[in-house]
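[1] no sequence for this one, just the structure:
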């Protein structure tokens, strides 16, 4: 085996996933440079193993010990780029903590990412999931990224079109799943305007009596809302919102409204309707309930939690039970956001 000093074996992953699932990796490598990747994957034995690229572990559910090589991306660095007359350009390495990066941009006097404050995970995970919150998504501010291709050993630069962003989706969940993101660049508007399209955020800003909020004030408001509604992964194991908000046709939504007049729904630009998954789960009586050591967070039905010692299988079983109840009542199948490993 190469890297006798840094390649670790039978490595615990409990503190490398926000669900705090206690599983182990057969082999583990903390990646701090592209050379680490090239050298590791040049080894035939390592290259042939199952491979898991791990960032902050905030968007996955580990259901078993991992039988191959875990590559923990710990690349660091943040910088302001040249930009254009209309946009600031900023770049961060994939291993940077997302929230810290957002706060750093604000400290540089650059607004744009404030609505995405306090989302757990790393910068490298943001485009994979096309993370979003409070009326903003990664794709709205994305410029480009660099990704390592294990098949060729080369680094590719990809723009937004190549990333094929969709709702909580991207090419990296499909045929590009083998690519390893190294850094991500964003284009943030110089003529900044607050994004208060999300009603809860707009109301929270108004309640503070802020007529013209700054980017930092918007960020602080988002942080306060998230802390009020969502558990801190450092205190209670979770992966944030566990299910995507389902999108249905206007016809299906109308039929549901006839039977359930208080159904929470939001019209989409293409005429479809996005339903609130948390509302559906709550209406099925799951908020605050548990199955074994896995449970549904009492303050937000969209969040599944590890109440202490839960296995990935317990969380998976809870998710399946919720899916079955929602489907039986509403005819809608909820889709998990985290990747099951």
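    Everything's here; your move. Everything quoted here is computed from the prediction, not taken from an experiment. Numbers count the residues shown, from 1 in each chain.

[2] going forward, measure contacts and count neighbours with C-alpha atoms only.
    OK.

[3] any idea how far residue 258 is from residue 250?
    13 Å (C-alpha to C-alpha, to the nearest Å).

[4] cool, residue 79 as well?
    On the measure of C-alpha to C-alpha, residue 79 and residue 250 end up 44 Å apart.

[5] quick one: which of those two has more around it?
    Between residue 79 and residue 250, residue 250 has the larger neighbour count (other C-alpha atoms under 10 Å), namely 16 against 13.

[6] dump the residue contacts of the residue lying closest to that one once chain neighbours are set aside.
    Distance criterion C-alpha to C-alpha, 6 or more residues apart in numbering; nearest residue to residue 250, sequence neighbours excluded, is residue 272 at 5.1 Å. Listed by C-alpha atoms under 8 Å, 6 or more residues apart in numbering, the contact partners of residue 272 are 247, 248, 249, 250.

[7] from those residues, which would you call buried?
    Buried residues within the contacts of residue 272, counting neighbours by 16 or more other C-alpha atoms under 10 Å: 247, 248, 250.

[8] try this one next to it:
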């Protein structure tokens, strides 16, 4: 099964085994299949993966759909979405229903089921702030588990699911705790939002935040359907206050944000100042408008991506003594 159309970096990977998961009635068949596969990967939108030329595993493509309101109490609502739902479409749907809290996460590529794995975040919001529970299938015990936010062990771009034995769990559905208009307040900590024209009028609405986030992302980030990419390719590194102050003294325009007693540096700024913004290495490069985004100009394979990553990491470390960590998962 060729996976080039199923990963946003458009790498021409091939999976030895492939199954499209559309509903829970397929679980007996899936449990039978895993007995003959040594490894398995769960694939959502393919937006956070770097695929090897050959994926020697069973690849499970999540295509289960459905969104439902579980409960409402005052201004609080609980909503469940199946893992195969497209993330941005789900955010849009919630806004249309008057369920708020996800608007800062608009236009993030991928699926609902992939969102907790990465603990996706943007413009002042992380998924852990709105997740109520995650429904998973445990391949080892062949049973369902419900994990609350503590069980998920969320951290910056990290979760229990990333640290669990590879291929043991499959996220089937995610429940969210959102609010209606009476309890909603905008989160506008990032300067891009504070200064956006759509957010200069009062009262600010969730729909206006949603539109502003989309406009900012569309201006800064290439559309994977037009120019293949995996979104933000490196995590924003977290450094000590002493390291931050040392860098700030040397680079007064350093972009950073306080984070849990330390500082989170803007990886895009580091890459840009290392000279990689808009620079190519063969068929891949760092995008001309956003240095944090690695793009495939056509014909790239996993080895091309790895070579570029190694050079960017090396030069950033030489300049700033900061080790960049790749965000997309290596699928082999």
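    Alright, I've got the coordinates. This structure is a prediction, so every number in the text was calculated from the model and none was measured.

[9] so which of the contacts of residue 272 of structure 1 sit within helices?
    Among these, the members found in helices (DSSP state H) are residue 250.

[10] what about structure 2, which of the contacts of residue 272 of structure 1 hold up?
    Retained in structure 2: 247, 248, 249, 250, out of the contacts of residue 272 of structure 1 (criterion both residues aligned by TM-score structural alignment, their matches' C-alpha atoms under 8 Å).

[11] translate the first one into the numbering of structure 2.
    Residue mapping for residue 247 of structure 1 onto structure 2 gives residue 238, with TM-score structural alignment as the criterion.

[12] with adjacent residues omitted, what lies nearest to its match?
    Per C-alpha to C-alpha, 6+ apart, closest to residue 238 of structure 2 is residue 264, 4.3 Å.

[13] go on, residue 85 of structure 1?
    In space, residue 85 of structure 1 is closest to residue 190, 7.9 Å off (C-alpha to C-alpha, 6+ apart).

[14] in JSON lines: the contacts of residue 272 of structure 1, plus distance to residue 146 of structure 1.
    Output for the contacts of residue 272 of structure 1, formatted as JSON lines (distance: C-alpha to C-alpha, whole Å):
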{"residue": "247", "distance to residue 146 of structure 1": "31"}
{"residue": "248", "distance to residue 146 of structure 1": "34"}
{"residue": "249", "distance to residue 146 of structure 1": "36"}
{"residue": "250", "distance to residue 146 of structure 1": "39"}
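
[15] please name the nearest non-neighbouring residue to the residue mapped onto residue 279 of structure 1 from structure 2.
    Counting by TM-score structural alignment, residue 279 of structure 1 lines up with residue 269 in structure 2. Using C-alpha to C-alpha, 6+ apart and skipping the chain neighbours, the partner closest in space to residue 269 of structure 2 is residue 255 (6.6 Å).

[16] so who does that neighbour touch?
    Neighbouring residues of residue 255 of structure 2 by C-alpha under 8 Å, 6+ apart: 265, 266, 269.

[17] quick one: which of the residues you listed sit in strands?
    With strands taken from DSSP state E, the overlap with those comprises residue 265.

[18] is it possible to get JSON lines of the contacts of residue 255 of structure 2 that adds neighbour count and distance to residue 111 of structure 2?
    Below are those laid out as JSON lines (neighbours: other C-alpha atoms under 10 Å; distance: C-alpha to C-alpha, whole Å):
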{"residue": "265", "neighbour count": "21", "distance to residue 111 of structure 2": "27"}
{"residue": "266", "neighbour count": "18", "distance to residue 111 of structure 2": "25"}
{"residue": "269", "neighbour count": "18", "distance to residue 111 of structure 2": "28"}
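
[19] so where do the strands sit in the stretch 1-150 of structure 1?
    Under the criterion DSSP state E, counting those that start in this stretch, the stretch 1-150 of structure 1 contains strands at 8-12, 24-31, 51-54, 60-61, 66-73, 78-80, 87-93, 132-133, 136-137, 142-149.

[20] quick one: terminal-to-terminal distance for stretch 248-266 of structure 1?
    10 Å.

[21] in it, which residues are buried?
    248, 250, 253, 263, 264, 265.

[22] okay, the corresponding residue of structure 2 for the last one and residue 248 of structure 2: tell me how far apart.
    Pointing back at residue 265 of structure 1 there. In structure 2, residue 265 of structure 1 lines up with residue 256, judged by TM-score structural alignment. As judged by C-alpha to C-alpha, residue 256 of structure 2 and residue 248 of structure 2 stand 9 Å apart.
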